[in-house]
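[1] Mind folding the following:
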Amino acid sequence: MAKVTPFIWFPEGAKEAAEYYVSLFDDGRILWVQNFPTSGAMDPVVYTLAFELGGTEYYAINGGPAFKPTMAYSMFIEVDTQAEIDRLWDALLKDGGEPSQCGWLTDRWGLSWQVVPTQLWEFYASDDPEAVNRTVAAMLTMGKLDLPALQAAFDG
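    The predicted structure follows:
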């Protein structure tokens, strides 16, 4: 059976980023680190590593400046409470991240994340198109998603 694993290219700081990400999730962990061999008195440099978040394995590389992460690929986090939205949103913006719209943000390493309440899918799956439209309209006004406000919009 084939295995598909996301592989994230960081210009630099892959290990620092991965260590930070795994600190945010109860089940997060570094799986392995491969150092790039160096000669002389230099310390080995981290080249690639693997980490796990939410049961998904990721590979990361310190690949240099040729490529940078973009919003075309994002890490999608579903959480159950506003407190979890707040905690993860604030943590991922810490030390230089940039907020965006509709639950999207870019962290200090340039990786994009979406922090979304699990209830959003229930709202979208509703048979009431007006409730869905109200929810989407409310979401489009938000940076960090506000679950009580989304629920209120859905309820009308």
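[2] going forward, measure contacts and count neighbours with C-alpha atoms only.
    Noted.
[3] can you list contacts of the strand or helix carrying Tyr47?
    Assignment of secondary structure by DSSP states H and E places Tyr47 within strand 45-53. Applying CA atoms under 8 Å, 6 or more residues apart in numbering, the contact partners of strand 45-53 are 14-15, 18, 21-22, 25, 27-38, 57-63.
[4] got it, and stretch 116-128?
    76-82, 85, 103, 131-132, 135, 145, 147, 154.
[5] Kindly recompute the last result at 7 Å.
    77-81, 103, 132, 145, 147, 154 (CA atoms under 7 Å, 6 or more residues apart in numbering).
[6] And for stretch 77-89?
    Contacts for stretch 77-89 (CA under 7 Å, 6+ apart): 114-118, 146-147.
[7] got a winner among those residues for most neighbours?
    Counting neighbours by other CA atoms under 10 Å, Val116 leads these with 25 neighbours.
[8] Buried among the contacts of stretch 116-128? Need that as a selection in ChimeraX.
    Per 16 or more other CA atoms under 10 Å, the buried members of the contacts of stretch 116-128 correspond to this ChimeraX selection:
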select :77,78,81,103,132,145,147,154
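[9] could you dump the contacts of stretch 116-128 to TSV with secondary structure and distance to Lys68?
    Putting those into TSV (DSSP: H, G, I helix; E, B strand; the rest coil; distance: CA to CA, whole Å) gives the following:
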residue	secondary structure	distance to Lys68
Ile77	strand	21
Glu78	strand	25
Val79	strand	27
Asp80	coil	31
Thr81	coil	32
Gly103	coil	21
Val132	helix	35
Leu145	coil	26
Leu147	helix	32
Phe154	helix	37
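[10] one more, for comparison:
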Amino acid sequence: MQPKNTICLWFDKDAQDAARFYAATFPESRVTAVHYAPSDYPGGKQGEVLTVEFTVVGIPCLGLNGGPAFRHSEAFSFQIVTEDQEETDRYWNAIVGNGGKENACGWCKDRWGLSWQITPRALTEALAAGGDEAKRAFEAMMTMVKIDIAAIEAARRG
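    Next up, the predicted model:
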């Protein structure tokens, strides 16, 4: 049964590659269907992959191969909460190591231009603590590319 709400992500022509990568990288992620264009359309030809249904950490998504008209921006991102440095490193390295790009404060982009926030729970807990503890953790985060949990925890302690 199709979910009532699905995130539609526009790709040039490689939605299936992206969906396969996400399914192989993140838990609770899988490709559920591939649909082919019944005729030519502005972004492609009859018989090419038109849409791909997939989930990313349990979130239903639809990849649309719409052509080069639109690009992803940081206005949309997936935030993946991690439990430890090993998990943080694994997701970060998977995205960046597969043609992605590092950004600041735990953000990176995959090779298709989608933004990801690889966010350790330790960081969100430190920020939620408020006061000087949150300020120190926030200031430490602002100097980072990939989040270093040990550095966040040290900053939190003062």
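[11] TM-score of the superposed pair?
    Once superposed, the chains reach a TM-score of 0.91 (TM-score structural alignment, normalised by the length of structure 1), with 152 aligned residues with a CA RMSD of 1.7 Å.
[12] before we move on, back to that, take the contacts of stretch 77-89 of structure 1 and keep only those in helices.
    Leu147 (DSSP state H).
[13] okay, the contacts of stretch 77-89 of structure 1 in TSV with distance to Thr48 of structure 1 next?
    What follows is the contacts of stretch 77-89 of structure 1, written out as TSV (distance: CA to CA, whole Å):
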residue	distance to Thr48 of structure 1
Gln114	25
Val115	26
Val116	29
Pro117	32
Thr118	32
Asp146	36
Leu147	37
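[14] Could I get the full set of strands for structure 1?
    Here structure 1 has its strands, by DSSP state E, at 7-10, 29-36, 45-53, 56-62, 74-79, 98-99, 104-106, 112-117.
[15] So for Leu140 of structure 1, which of the ones you listed sits nearest?
    Smallest distance to Leu140 of structure 1 across the strands of structure 1 (CA to CA): 11.2 Å, for strand 104-106.
[16] What lies in contact with the closest one?
    97-99, 112-115, 143.
[17] Which of these are buried? Put it as a PyMOL command.
    Only the buried entries of those go into this PyMOL selection, using 16+ other CA under 10 Å:
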select buried, resi 97+99+112+113+114+115
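[18] middle-most residue in structure 2, spatially?
    What sits nearest the mean C-alpha location of structure 2, by CA atoms, centre = their mean, is Trp116, with 3.4 Å.
[19] so what's the counterpart of that residue in structure 1 closest to, chain neighbours aside?
    For Trp116 of structure 2, the aligned position in structure 1 is Trp113, judged by TM-score structural alignment. Using CA to CA, 6 or more residues apart in numbering and skipping the chain neighbours, the partner closest in space to Trp113 of structure 1 is Met75 (4.5 Å).
[20] which residue lines up with the one you found in structure 2?
    Taking TM-score structural alignment for the superposition, Met75 of structure 1 sits opposite Phe78 in structure 2.
[21] my guess is that match contacts Ile118, does it?
    No. Using CA atoms under 7 Å, Phe78 of structure 2 makes no contact with Ile118, being 8.4 Å away.
[22] still on that earlier bit, turn the strands of structure 1 into a markdown table, columns for distance to Asp127 of structure 1.
    As requested, the strands of structure 1 are arranged in a markdown table below (distance: least, CA to CA, whole Å):
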| stretch | distance to Asp127 of structure 1 |
| --- | --- |
| strand 7-10 | 38 |
| strand 29-36 | 40 |
| strand 45-53 | 33 |
| strand 56-62 | 32 |
| strand 74-79 | 22 |
| strand 98-99 | 32 |
| strand 104-106 | 26 |
| strand 112-117 | 19 |
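[23] returning to that earlier point: measure the residue nearest to Trp113 of structure 1 to Ser39 of structure 1 for me?
    Using CA to CA, to the nearest Å, Met75 of structure 1 is found at 36 Å from Ser39 of structure 1.
[24] are any of the contacts of strand 45-53 of structure 1 buried, and which?
    Buried among the contacts of strand 45-53 of structure 1 (16+ other CA under 10 Å): 14-15, 18, 21-22, 28-30, 33, 57-63.
[25] And the furthest pair within the residues you listed?
    Farthest-apart pair in those is Gly28 and Gly63; separation 22.8 Å (CA to CA).
[26] Tell me the spacing between the counterpart of Ala69 of structure 2 in structure 1 and Pro11 of structure 1.
    In structure 1, Ala69 of structure 2 lines up with Ala66, judged by TM-score structural alignment. Separation of Ala66 of structure 1 from Pro11 of structure 1 (CA to CA) stands at 7 Å.
[27] Fine by me, we can end here.
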